[in-house]
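1. Sequence below, structure please.
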Amino acid sequence: MTGHDVRAEHETVRPGPAFDRRLMAPLILGAVLNPINTTILAVALVPIGRALDVPASQTAWLVSALYLTTAIGQPVVGRLIDLFGPRRLFLLGAALVGVGGVLGTVAPNLAVLIGARVLIGLGTCAGYPAAMYLIRSEARRTGRDSPRTILTVLAVASQTVAVIGPALGGLLIGIGGWRATFAINVPLAVAGIVLGWIALPRDAPDNGDEPGSPPGLDLTGMLLFGGTLTMLLLFGMEPSVPDLWMLGAFAVLGAAFVVRELRARDPFLDVRLVGGNLPLLATYVRQMLGGLAVYTVLYGVSQWLQEGRGVSPTEAGLLLLAPTASGLLVAAATGRRPEIKAKIVVGAAFQLAGAAMLLLVDDTTPFWALVLILVAFGIPQGLLPLGNQNAVYHQADGSRLAASAGLLRTAMYLGAIAAAGAISALVGPRADTAGLHDLATFLIGSGAVLLVLAAADRSLRATASIRRVPA
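-> The predicted structure follows:
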């Protein structure tokens, strides 16, 4: 049975009331906690390294720690939300974000900062899966057509915050130093707890009206999934011959994970269903390639601006605001349209074009030209996550939508880890123009693959035509 068939079987609904607008504030806040913490640190790595007297190779772990934690945690927490509902996990996640913010604000050394980032990463794992879960639940309750407007708001908010993050980080550093980039999590966490407590429903979890006993918690499968992905991500961060044993461990743990999930009565990840849903797997690959470009530009260009061009962290953050307008306008203009394939193909084309333009950049390139290039990169930031998110909403098994949404974020962070590895391998100790051009060449290759995959995927046309049919 395909993802489309599952949706058709479990998504027959009767007309009902409108979407509960009280949910919008906690859903948006929960969904943006992860991207804001992912991007706000982009302009803080250099000040942190100087303040704590540590090299860039060590401060990079502040980025990798959050990527690793959330790449593993989002589908795991998403599955817990599928089983137990979103309220308690959302509130617990917001509390962990607050604790991580406090710890980072007072951290005396890099090790404690890394611990704070792990806590923040764990805390942000609940927001996006909870949002997707509740959007689906509201669609079932109200009997309305696919909520493209709500999905668009969610995608636009996440992408806007991701792009604004560096500028916000630069502003906070200018006001209160790099520790302010951790302290900002405290009021955000308090707001999340208050809004979640007031608005999130206390109802029992909705498992797609499946008959039989409630599904169980596959703790062994979750642990094997975490171990498998940890080995892959650790090797991807800094690939080297001495670390090839990690790939061996990845293969062994991965095989054990597949065997376990095939035998489990209620698996954490139904490998038969996911493996047979090729459109969903293709969506994850596209998300990974899109994330690869987003984070290569975010961290690679940001470092080049500060070290190769000599601008301040605040100025670098302001320049990285350029993708905001293009991404936001494009997403807002196209969000309610159902043409998923067109969004993804156009986004891939602009990603490839932006990478090609980076080859023309040097330390004499005027700032207006840099802004235009960053605007070009903003268009895929507005289109690709929106198209992939809507694809997952239609392609995934209805009873596992939160876990599937978590895997979509995992795919994004697999791209981020690959970006970190590419920056480490191609840029070197100092982000000069030669390193930037090497990154551009790397992005051209990955962008070409993305464009070919998007153009060749015929399933996206069928996905775009899905509608809910009232009973």
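
2. only C-alpha atoms for contact and neighbour calcs from this point on.
-> OK.

3. Just the buried residues of stretch 335-352, please?
-> For stretch 335-352, a neighbour-count test (16 or more other C-alpha atoms under 10 Å) marks 335, 338-352 as buried.

4. likewise stretch 294-310?
-> 294-309.

5. Quick one: distance of it to the chain centre.
-> Remark: stretch 294-310 is offset 20 Å from the chain centroid, using C-alpha atoms, centre = their mean, to the nearest Å.

6. Just the endpoints, please. Distance across that stretch?
-> 22 Å (C-alpha to C-alpha, to the nearest Å).

7. and if you look at stretch 203-210?
-> Rule used - C-alpha to C-alpha; the end-to-end distance of stretch 203-210 is 17 Å.

8. please give me the structure for this one as well, since I'd like to look at both together:
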Amino acid sequence: MTGSLARVLRRLRPGGAKGPADGFDRRLLAPMMLGSALNPVNSSIISVSLVPIGAALGAPPSRTAWLISALYLATAIGQPVVGRLIDLFGPRRLFLAGTALTGVAGVVGMLAPDLGVLIVARVLLGFGTCSGYPAAMYLIRSEARRTGKESPAGVLTALAVTTQTIAVIGPSLGGLLIGVGGWRATLAVNIPLAAAGLYLGARRIPATPASRRDDGRHGVSDLDLPGMGLFSVALVCLLLFLMNPGGGDWYLPVLTLAAAAGFTWRELRARQPFIDVRVLGGNLPLVATYVRALLCYVVTYAFLYGYTQWTEEGRGLSASQAGLVQLPLFTIAIVVSTLTGRHQAVRGKLLVGAVGQIAACSLLFLLHADSPVWMLLAVVIVLGIPQGLNGLALQNAVYHQADAERIGSSAGLLRTFGYLGAIVASAANGAFFGRHVDTQGLHHLAWFMLAVSILFLALTVADRSLRRIGAAEGEPRHTDR
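-> This next block holds a predicted model:
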């Protein structure tokens, strides 16, 4: 017992320094928040870059959409895989490796001569930014064990503000960078961010030995490589089909089902499964949270990309102006997350968030090519409320519902379902807009978003297990397995 406690304490003391005796080690916050921000920033900054990239490289929206899909394809696969590696080996090595790859991707993107190389850079970005969020959730859970405080609401709020609302900085930052240095600057920004991440990660994230089994063998022998491979094949085939559902690639759903069946068969028999399907199948509240994440982010990303492109092409704003129009979304989301973050209950947040999404989608029907700027801002302000509530609530739900020993992979799966939603949103944008982003396409997209928002609300209302999360401060988390 003493040896185990000593190992935990050593893991949580960056650089061998003594950590606080009874409070969260706040030196971890900077690398946690920066690492978690790398993916959302790159997910959103591209929204104002698509039009100038297409103009510079002679690519229509149907081809530049691959810049969105490539990052999500890599991230959706990489998040749970890297999360599982973090569960086994600790966060430091994976965090540093991922951050370094993010810097390399920034260099490749900055120098890309054509769209193909730019897509490769986005794939590298997807894999490089996989480690930040699972590492942060791992550190939060480890600190909770050390301090005896199961639900560090303030820290979870800080992480949620970073991971969910930092994405809204992307369009504004992207517009500024494009105005100063062209679209290539939106890729080059990853170089200084990666340098800062490497410095903070090396200085503050504790070195952790690979987990050992009772027989003394390192956790590397516990890697379920066949399970990871089958999971990746199933996800790649599914995402490729979702990117172009009308392309006649009928074999992709068949391959998806075959790989998924093989994955399930493997995980039921593996000694240390990559994803424990027995536990996951018995934890219906966690499965429901993943489904809600998918629905929520379909709307979030359809709005982020579709609405932003419409303000540029359909409304005639410049990239910088389109980025500034998104800025109130960031401000409102930050305020909402900060005001509500100390309350651990998630059901109320999700209900208000679902209603907020329905309201924002409904307002899109009022927009036209000559709509005044104040109407554009009104839509963004309304959407800021669910933006500040939903991400925070979903993250807190996973923190309380997931198995503590698999918090890294569980957090990765939350992101995976979010990026599945992003892929669906990207496909919807391509289907409703085609070669030109016009108001009619925006209204068709709004109908789709409205239907998804209503489904999100219905699933939240029906899920009674949400009432128990945060029902009493300090109670052990419930998993309902």
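
9. Got a TM-score for the pair?
-> TM-score of the superposed chains, computed with TM-score structural alignment, normalised by the length of the first structure, equals 0.94; 454 aligned residues with a C-alpha RMSD of 1.6 Å.

10. Tell me which two in the buried residues of stretch 335-352 of the first structure are the farthest apart.
-> Using C-alpha to C-alpha, those span at most 23.5 Å, a distance reached by 338 and 352.

11. if I look at the residue sitting nearest the centre point of the first structure, how far off is residue 201 of the first structure?
-> What sits nearest the mean C-alpha location of the first structure, by C-alpha atoms, centre = their mean, is residue 409, with 3.8 Å. Plainly put, residue 409 of the first structure is 24 Å away from residue 201 of the first structure if you go by C-alpha to C-alpha.

12. Now check the second structure for the residue matching residue 72 of the first structure.
-> The alignment partner of residue 72 of the first structure in the second structure, by TM-score structural alignment, is residue 77.

13. Would you mind confirming that its match makes contact with residue 235?
-> Yes. Look at residue 77 of the second structure against residue 235 with C-alpha atoms under 8 Å: they come within range, at 6.8 Å.

14. Now check the second structure for the residue matching the residue nearest to the centre of the first structure.
-> Looks like residue 409 of the first structure aligns to residue 415 there (TM-score structural alignment).

15. who are the neighbours in contact with residue 30 of the first structure?
-> By C-alpha atoms under 8 Å, 6 or more residues apart in numbering, the contact set of residue 30 of the first structure is 90, 94, 124, 126-128, 131, 192.

16. repeat for residue 3 of the first structure
-> 277, 280, 394-397.

17. ok, now with 6 Å
-> Residue 3 of the first structure makes contact with 395-397, according to C-alpha atoms under 6 Å, 6 or more residues apart in numbering.

18. can you check residue 297 of the second structure too?
-> 418, 421.

19. Kindly provide the distance from the aligned partner of it in the first structure to residue 298 of the first structure.
-> Matched by TM-score structural alignment, residue 297 of the second structure corresponds to residue 291 in the first structure. The gap separating residue 291 of the first structure from residue 298 of the first structure is 10 Å, by C-alpha to C-alpha.

20. got it, and residue 18 of the first structure?
-> Taking C-alpha to C-alpha, one finds residue 18 of the first structure at 38 Å from residue 298 of the first structure.

21. ok so, going back, the contacts of residue 30 of the first structure in helices, which ones?
-> When DSSP state H defines the helices, the subset of those inside them is 90, 94, 127-128, 131, 192.

22. Just to confirm, what residue in the first structure is aligned with residue 24 of the second structure?
-> In the first structure, the residue matched to residue 24 of the second structure (TM-score structural alignment) is residue 19.

23. For the counterpart of residue 454 of the second structure in the first structure, what is the enclosing helix or strand?
-> Superposed on the first structure with TM-score structural alignment, residue 454 of the second structure falls opposite residue 448. Counting by DSSP states H and E, the element that carries residue 448 of the first structure is helix 433-456.

24. on average, how far is that helix from the matching bit in the second structure?
-> For helix 433-456 of the first structure, the mean deviation from the second structure after alignment is 0.6 Å (mean C-alpha distance after the TM-score superposition for the first structure).

25. Buried by neighbour count: which residues of that helix qualify?
-> 433, 435-444, 446-448, 450-451, 453-454.

26. Contacts for it, please.
-> Against helix 433-456 of the first structure from outside (C-alpha under 6 Å, 6+ apart): 345, 348, 352, 355, 358-359, 362, 426-427.

27. Okay, helices next: where are they in the stretch 51-200 of the first structure?
-> Counting by DSSP state H, counting those that start in this stretch, the stretch 51-200 of the first structure has helices at residues 56-84, 87-106, 110-123, 127-142, 148-176, 180-183, 185-199.

28. right, so of these, which gets closest to residue 317 of the first structure?
-> Ranking the helices of the stretch 51-200 of the first structure by proximity to residue 317 of the first structure (C-alpha to C-alpha) places helix 148-176 first, at 3.7 Å.
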